[in-house]
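A.B. asks: Could you work out the structure for the sequence below:
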Amino acid sequence: MMSFPIWLPATLMAGALQAWRTAIQRRVSKELSVNAAGLVRYLYGLPFTMLLLGGYRMLFATPLPSPDPLFLLFCLGGGLAQIIATNLLIMAFAYRNFVVGTAYAKTEAVQGAILSFLLMGERLHPLAWAGIGCGVMGVMLLSTGGKRMGPMDFARALGQPAALTGIASGFFFALTAIGIRRATQEVGGNDPVLAALIVLAVTVAMQTAMQGGFLLLREPGQMGRVFRNWRVSGQVGLLSSLGSACWFTGFATAPVALVRIVGQIEVAFTLGFGHFYLGERMRRSEVVGLILVAGGVVLALMGSL
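C.D. replies: Below is the predicted model of the structure:
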């Protein structure tokens, strides 16, 4: 029996914050390279992440646990997978519009369900699997961009750069979720929220070092642009840290696949930001796709009861 009070609102909030952050980050990516735009969320998110951890400890007077040494390895693996996934997602934006690029990456729900079963033995109720299927149908409909496509047309579309990049992004996001869940399990203690914040702080610090070091070696000229765009980049960092704190809390308290299935509701927020914030037109197919995604979330929740 799964308890909703912690992981469910955390996952729903994570979806809203991630959609908002991604919308702003797309504007940043127009002025920065792929690697520089990726660094923004870690570099500017690190101070906010530390504040979240420090504030939580002060508020609840919680002592720091003693994590298992494997904790650092899982943080490193999950952090690296997220860097790769984020860069691939930014690359997908170059091929199609904001909503479609994100929709391809949302295949991470089904990929996460399969990987979490193979790597962690997490099992789902048949209703949850039905929810995955419904949600995948929804995001695939969104990925057509309103075009009428037969089975063969869709099969050919899957070979296009946007599809391949988005699906690859979803795969690495799924690996990220598994790495983070395993890291929280190695923290120890009885407070899953504290474990999530500790994993978040360590992971973001590692990501800042990895992505920042790579940028200095390969694209040193981009570093100045990263700091010159601090006003917008600071917003990305704040939303990234808040969203990641919610995602990590979800991973610490519920199976990866279940969190990712419910997290597909982010597509609804993505449609809203794409329409109102970026001025992209909402098509009828996107509305139908949204309904399918919402139906998938409902089925997944029914399967978790």
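
A.B. asks: Please make it C-alpha for all contacts and neighbour counts, starting now.
C.D. replies: OK.

A.B. asks: State the separation between stretch 93-111 and the centre of the chain it belongs to.
C.D. replies: 11 Å (Cα atoms, centre = their mean, to the nearest Å).

A.B. asks: Could I get the buried residue list for it?
C.D. replies: 93, 95-111 (16 or more other Cα atoms under 10 Å).

A.B. asks: Narrow those residues to those in helices?
C.D. replies: Secondary structure of these is defined by DSSP state H; positions in helices are 93, 98-105, 108-111.

A.B. asks: end-to-end on stretch 222-237?
C.D. replies: Length of stretch 222-237, first residue to last, Cα to Cα, to the nearest Å: 17 Å.

A.B. asks: Could you do stretch 60-75 as well?
C.D. replies: One end of stretch 60-75 sits 24 Å from the other (Cα to Cα).

A.B. asks: can you check stretch 267-280 too?
C.D. replies: Terminal-residue distance, stretch 267-280 (Cα to Cα): 14 Å.

A.B. asks: how about this one, so we can line them up?
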Amino acid sequence: MELWIPITIAAAFLQNLRSALQKHLQGSLGTRGASFVRFGYGFPIAILYVLCLHYFVGYPFPTLNWIFALWAVIGGLAQIFATMMLVHLFSLRNFAVGTAYSKTEPVQAAIFGFILLGEKLTPGSVAAIIVGVTGVMTISMARMPLSWRNMLVAMTSRTALIGIASGAVFGISAVSYRTASLSLGGPGPVMEAAVTLACVTTFQTAFMLVWMFWKDKREIVQVVLSWRSSSLVGLAGVVGSAGWFTAMTLQQVAYVRALGQIELVFTFMASYFLFHERVNRMEVFGCSLIVCGILGLIFS
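C.D. replies: Just a heads-up that it's a prediction; the model follows:
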């Protein structure tokens, strides 16, 4: 098994854990505050990770450049707004369905990867991604009678459009991070990914602190007061991001994000066992299609 596969699965699990914690925090912090804790409590860990790789493992620091800075900023801003859309989505639908809508990202990431990086996909991989996205569409209309009209209504609803937009912006973010990491041309994918993560999360923290100070200073106080729960979001987020960044440095974004759809399996488990939300047969069937798409991607 190639190294990027277990790294991606672990990252997907941690991302699901982070999203579940953010959903829990949204009621007390609001959308902006619940989104900020992912970066604000995560960036010190990201910096510590880079220092450990340098001083204890022996990786040299890569040389930063303007291309890296440009794509890191684009990716960082895209991730901030995609995260805010996803957190807002949790208030419109249940946790599992809210996450499912954003999982059209692999197809969108494949398109952005083709346009920006010239990456290509095999026919088998394209088929596997389509199966996975079909599973996402099945989940999106699982609570209404199956018909073309209902599918159109489901995919053009406000909730669906926010979710699809979130997936698109996450796709832009993922491709930007891969471009930034590869531009370093450094000592290897682990250090390149770690430095990218540290720089991006530090920028995101500074950007959102200025934004919250300008919009509502009370949000900063609430984030500090909720440090116990918020620090767990930051820890899960930064460790998961380290996995994503490393996997996307090792492999094309579309493949990594398609395999990352396994997060929906973890999401349904969290939805049922943690939030006690009901899951019907169509949602289970959609989840099964996603798993089939993941297996097809691996074997292709």
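
A.B. asks: Report the TM-score for the pair.
C.D. replies: For this chain pair, the superposition-based TM-score is 0.97 by TM-score structural alignment, normalised by the length of structure 2; 300 aligned residues with a Cα RMSD of 1.1 Å.

A.B. asks: Next up, the contacts around the counterpart of residue 140 of structure 1 in structure 2.
C.D. replies: In structure 2, the residue matched to residue 140 of structure 1 (TM-score structural alignment) is residue 137. Each residue near residue 137 of structure 2 by Cα atoms under 8 Å, 6 or more residues apart in numbering is listed here: 101, 151, 155, 286.

A.B. asks: What of residue 182 of structure 1?
C.D. replies: Counted by Cα under 8 Å, 6+ apart, residue 182 of structure 1 has contacts 71, 74.

A.B. asks: residue range for stretch 40-57 of structure 2 in structure 1?
C.D. replies: Stretch 40-57 of structure 2 maps onto residues 43-60 of structure 1, going by TM-score structural alignment.

A.B. asks: Could you give me the buried positions within that stretch?
C.D. replies: Neighbour-count burial for stretch 43-60 of structure 1, counted by 16+ other Cα under 10 Å, picks out 43-50, 52-53.

A.B. asks: what's the answer for stretch 112-128 of structure 2, then?
C.D. replies: 112-113, 125-128.

A.B. asks: which residues of the stretch 51-200 of structure 1 fall in helices?
C.D. replies: Per DSSP state H, counting those that start in this stretch, the stretch 51-200 of structure 1 carries helices over the ranges 70-93, 98-105, 108-120, 126-143, 151-157, 161-187, 192-218.

A.B. asks: so can I have TSV of those helices showing distance to residue 13 of structure 1?
C.D. replies: Output for the helices of the stretch 51-200 of structure 1, formatted as TSV (distance: least, Cα to Cα, whole Å):
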stretch	distance to residue 13 of structure 1
helix 70-93	19
helix 98-105	17
helix 108-120	17
helix 126-143	19
helix 151-157	32
helix 161-187	16
helix 192-218	15
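
A.B. asks: still on that earlier bit, list just the nearest of the ones in helices among the buried residues of stretch 93-111 of structure 1 to residue 172 of structure 1.
C.D. replies: residue 108 (8.0 Å; Cα to Cα).

A.B. asks: my guess is that closest one contacts residue 171, does it?
C.D. replies: Yes. With contact defined as Cα atoms under 8 Å, residue 108 of structure 1 reaches residue 171; the gap is 5.6 Å.

A.B. asks: Distance of residue 139 of structure 1 relative to residue 115 of structure 1?
C.D. replies: For residue 139 of structure 1 relative to residue 115 of structure 1 (Cα to Cα), the value is 19 Å.

A.B. asks: cool, residue 253 of structure 1 as well?
C.D. replies: Between residue 253 of structure 1 and residue 115 of structure 1 the computed distance is 18 Å (Cα to Cα).
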